[in-house]
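Novice: based on what follows, work out the 3D shape:
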Amino acid sequence: MEFELIATDPETGARAGLLHTAHGTIETPIFMPVGTVGSVKAVMQEQLKQDVKAQIILGNTYHLYLRPGTEILEKAGGLHKFNGWDKPILTDSGGYQVFSLSANRKLKEEGALFQSHIDGSRHLFTPESVMDIQRSIGADIVMAFDECTPYPCEYNDAKKSMEMTHRWLARCFQRFNETEPKYGYEQSLFPIVQGSTYKDLRIQSAEFAASMEADGNAIGGLSVGEPEQDMYEMCELVTGILPKTKPRYLMGVGTPWNILECIGLGVDMFDCVMPTRNGRNGMLFTTEGVINIKNKRWADDFSPIDAGLDGGSSNTYTKAYLRHLFAAQEILGLQLASLQNLSFYLHLVKEARKHIIAGDYGKWRREQMEIVKRRL
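Specialist: Presented below is the predicted three-dimensional model:
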């Protein structure tokens, strides 16, 4: 994998780049739709390409390990062949999912012992096994196994967790380097920076991650309940340490305004379930502001869902029709809302890239912040 830095905004730290992978080149900054179990909820692969214009999607190690399992994935020839997505894929290590199972998991130096949310069966994730699973999945970019701390978190707990994450990281790289890709193309392993909201820990973790000289680096443990300003502060601190020549991925973030802010702090890659999850609940992110499509005011609004987007379902269907689908509890409504939100997110980062290259990202971001937070 190779990262080309094309432009840096003179006012902010915003970057535009090209990330070359075995399954294609990604234009950064980029938002990555989340396909936890190998599927972006309610959206077909063709729609991801044509309507959303997605360049890379996510899969999740924890979920894919439990179902369909590595045996099926290997028989298929990897996740790309299994789900029919021929562009780049990134897989999370499952660390966050194991963290979310706090009532049904036990952490120790060896790894994380947890119970399946599907059938209660017990499993052990170690740094080594997680690398092996991600080799079987075959994602272009794979994540190191880490422990994600909750917010708030006591300093000593955050320090202890970070230190174990670092020891696990060293084991991840050892296993990764002593194994080979299964499907004839290279994979890249990203370390994950932890340290909660403590500056000294974040600095230490960022320096440790940078010392691995990986193809890219991820920032974890944010957007887990901390105030937005704390997230921005930690993000700025970490991006100031991570190598400028490598892509920076902020995990699990976030709202459109979070993304605009963090692009300005030098982040290149984002993912979040918010566009599809909020869409399925009737919240639409549009080029004019945020809409609750269930509100009665849209019942006779026959304007396009979002005229500000190019083509696709956002221009084909009206707000009145989409509201009707939600009122009638039609599955198509969930699909169209998911498509709208994902299309908007990809549109937003594409426009951000244009303005970074043009050198006026700071001015454009200030204007967009007012729009993306507007409630219609």
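Novice: only C-alpha atoms for contact and neighbour calcs from this point on.
Specialist: OK.
Novice: what's the separation between the spatially most distant residue from the centre of the chain and Leu322?
Specialist: Computed with C-alpha atoms, centre = their mean, the residue of the chain farthest from its C-alpha average is Asp300, at 35.8 Å. Noted for Asp300: a distance of 11 Å to Leu322, by C-alpha to C-alpha, to the nearest Å.
Novice: could you do Leu19 as well?
Specialist: Between Leu19 and Leu322 the computed distance is 36 Å (C-alpha to C-alpha).
Novice: tell me which of the two has more neighbours.
Specialist: For the pair Leu19 and Leu322, the greater number of neighbours falls to Leu322 (25 against 21), based on other C-alpha atoms under 10 Å.
Novice: and the more buried one, what does it touch?
Specialist: Contact partners of Leu322, counting by C-alpha atoms under 8 Å, 6 or more residues apart in numbering, are 293, 305, 333, 336-337.
Novice: please identify the buried residues of the helix or strand it falls within?
Specialist: Element membership for Leu322, per DSSP states H and E: helix 319-327. Within helix 319-327, the residues that count as buried by 16 or more other C-alpha atoms under 10 Å are 319-326.
Novice: from these, which single one is nearest Ser93?
Specialist: The closest of these to Ser93 turns out to be Phe326 (C-alpha to C-alpha; 34.8 Å).
Novice: quick check: that closest one touching Lys296?
Specialist: No - in this structure, Phe326 is not within contact of Lys296 by C-alpha atoms under 8 Å, at 11.4 Å.
Novice: sequence B follows; please return its structure for comparison with A:
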Amino acid sequence: MSVFTYQCEGRCSHTEARAGTFTTPHGPVQTPRFMPVGTLANVKTVTPAQLQTTGAQMVLANTYHLHLQPGEDIVAGAGGVHRFMGWNGPMLTDSGGFQVFSLSEMRSISEQGVTFRSPKDGRIINLTPEESMRIQMELGADVVMAFDECPPYPASWEAVKVATDRTYRWLQRCMASHQAPHQALFGIVQGGVYLDLRREAAVALTALDLPGYAIGGVSVGEPPELIEKIVQAITPLLPQHKPRYLMGVGTYREMVRAIAAGMDLFDCVIPTRLARHGTALVAGERWNLKNARFRRDFAPLDATCPCYTCQTFSRAYLCHLIHAHELLAFTLLSIHNITELVRFTQRIRDAILRDRFAEEFSPWLTSELPEI
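Specialist: Have a look, this model is predicted:
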């Protein structure tokens, strides 16, 4: 019997939203759930102990970046990525496929794989499906992602077709080379903004009966309405008894609407990136704490938030830290922002279990709220 299971525990009677539990060797993940990004085996400016207080259950790391620094052999020598970074909960590693998109000026693609020039020392890096699996097996995360080609936006149907077909062939090679039963290999549905290619990919991937499925290649420059259209069309094609992961999405509106379509897991760098720019996520809004109005505001950032930041410090103090260029500001705002997005998805989960999701989150579902 697989060590990975997904159990649906509640459904919305008005949408496709669902609440469930994804079981992994390092513990359960209650869905829907936002997952913080720890690219280099750390969530920026936050310790694992602090991260645990946010309610985060699953954390991401990146295969490509850990291959460059410090190297998967060092991570494996430490006992795997969990022990290396001091995080005892579930972890997921991206395959390096996103770097096929983001580092387009530094790579070349062939049927064999992708050749990168290292931004650190200029050396040539050949990343193939087999190499991605080897690295991820050494890193030892609970969930590993198939190596895929993420096409840019905009791109022609013909170009996206080539990338989507190649992604399927690469997935077959990933499956053949992945030999770690304690890891769940997720397939990634690509296809750009072309629904026919997305549907074709989803049908082909689900026939392979993988432990989980992701929708990738969104949030690469296309407008939010196209992302929503893709998610609504493709999510129903993914298996009901497997976890569903929408890659690279972590804004309020996009998560609510994707959950309404039946998605379970989300990741994004937004909470820590905003923190490093002095911005807090509060009740669905973005607050720029550099603004003068916060200089003498001695209220907590959010009186309803249980995080260490809100329970201990005032808006005035956070404003002071930012203007003083104190690094503590990044930590305190990161703790709050991660807590906010995790709590947001936890509130959605609770509403689904009470069958109140459509009512309690109707403003996000029915109105054209600004994207945040």
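Novice: so after superposing, what's the score?
Specialist: For this chain pair, the superposition-based TM-score is 0.96 by TM-score structural alignment, normalised by the length of structure 2; 369 aligned residues with a C-alpha RMSD of 1.8 Å.
Novice: check contacts around the aligned partner of the residue farthest from the centre of structure 1 in structure 2.
Specialist: Under the alignment defined by TM-score structural alignment, Asp300 of structure 1 is paired with Arg296 of structure 2. Listed by C-alpha under 8 Å, 6+ apart, the contact set of Arg296 of structure 2 reads 315-316.
Novice: from Leu318 of structure 2, how far off is Arg296 of structure 2?
Specialist: Using C-alpha to C-alpha, Arg296 of structure 2 is found at 11 Å from Leu318 of structure 2.
Novice: what's the answer for Thr279 of structure 2, then?
Specialist: Per C-alpha to C-alpha, Thr279 of structure 2 is found 10 Å from Leu318 of structure 2.
Novice: mind listing the shared neighbours of the two?
Specialist: Leu289.
Novice: tell me where the stretch 1-150 of structure 1 has helices.
Specialist: In the stretch 1-150 of structure 1, the helices defined using DSSP state H, counting those that start in this stretch lie at 45-47, 61-66, 70-76, 79-83, 95-100, 127-137.
Novice: report the mean deviation for the third one after fitting onto structure 2.
Specialist: Helix 70-76 of structure 1 differs from its equivalent in structure 2 by a mean of 1.1 Å after superposition (mean C-alpha distance after the TM-score superposition for structure 1).
Novice: likewise the fifth one?
Specialist: Relative to the matching residues in structure 2, helix 95-100 of structure 1 has an average distance of 1.5 Å after the fit, by mean C-alpha distance after the TM-score superposition for structure 1.
Novice: tell me where the stretch 251-372 of structure 2 has strands.
Specialist: With DSSP state E, counting those that start in this stretch, the ranges of strands along the stretch 251-372 of structure 2 come out as 265-268, 279-282, 285-288.
Novice: the first one - contacts with which helices or strands?
Specialist: This means strand 265-268 of structure 2. Under the contact criterion of 3 or more C-alpha pairs under 8 Å, 6 or more residues apart in numbering; DSSP states H and E, strand 265-268 of structure 2 touches strand 33-36, strand 244-246.
Novice: closest one to Asp165 of structure 2 among the strands of the stretch 251-372 of structure 2?
Specialist: The closest of those to Asp165 of structure 2 is strand 265-268. By C-alpha to C-alpha, the value is 24.9 Å.
Novice: the closest one aligns to what range in structure 1?
Specialist: Counting by TM-score structural alignment, strand 265-268 of structure 2 sits on residues 269-272 of structure 1.
Novice: contacting residues for the equivalent of Phe313 of structure 2 over in structure 1?
Specialist: Counting by TM-score structural alignment, Phe313 of structure 2 corresponds to Tyr317 in structure 1. Contact partners of Tyr317 of structure 1, counting by C-alpha under 8 Å, 6+ apart, are 304-305.
Novice: equivalent analysis for Cys262 of structure 1, please.
Specialist: 232, 235-236.
Novice: let's see that with 7 Å instead.
Specialist: Neighbouring residues of Cys262 of structure 1 by C-alpha atoms under 7 Å, 6 or more residues apart in numbering: Tyr232.
Novice: for Met143 of structure 1, see how far away it is.
Specialist: Distance, Cys262 of structure 1 to Met143 of structure 1, using C-alpha to C-alpha: 20 Å.
Novice: re the thing from before, so which of the strands of the stretch 251-372 of structure 2 is nearest Gly96 of structure 2?
Specialist: Comparing the strands of the stretch 251-372 of structure 2 by C-alpha to C-alpha, strand 265-268 comes nearest, at 15.3 Å.
Novice: compared with structure 1, how much does that closest one deviate?
Specialist: Superposed on structure 1, strand 265-268 of structure 2 shows a mean distance to its aligned partners of 0.2 Å (mean C-alpha distance after the TM-score superposition for structure 1).
Novice: how close does the counterpart of Ile141 of structure 1 in structure 2 get to Ile338 of structure 2?
Specialist: If you follow Ile141 of structure 1 across to structure 2 using TM-score structural alignment, you land on Val143. Distance, Val143 of structure 2 to Ile338 of structure 2, by C-alpha to C-alpha: 21 Å.
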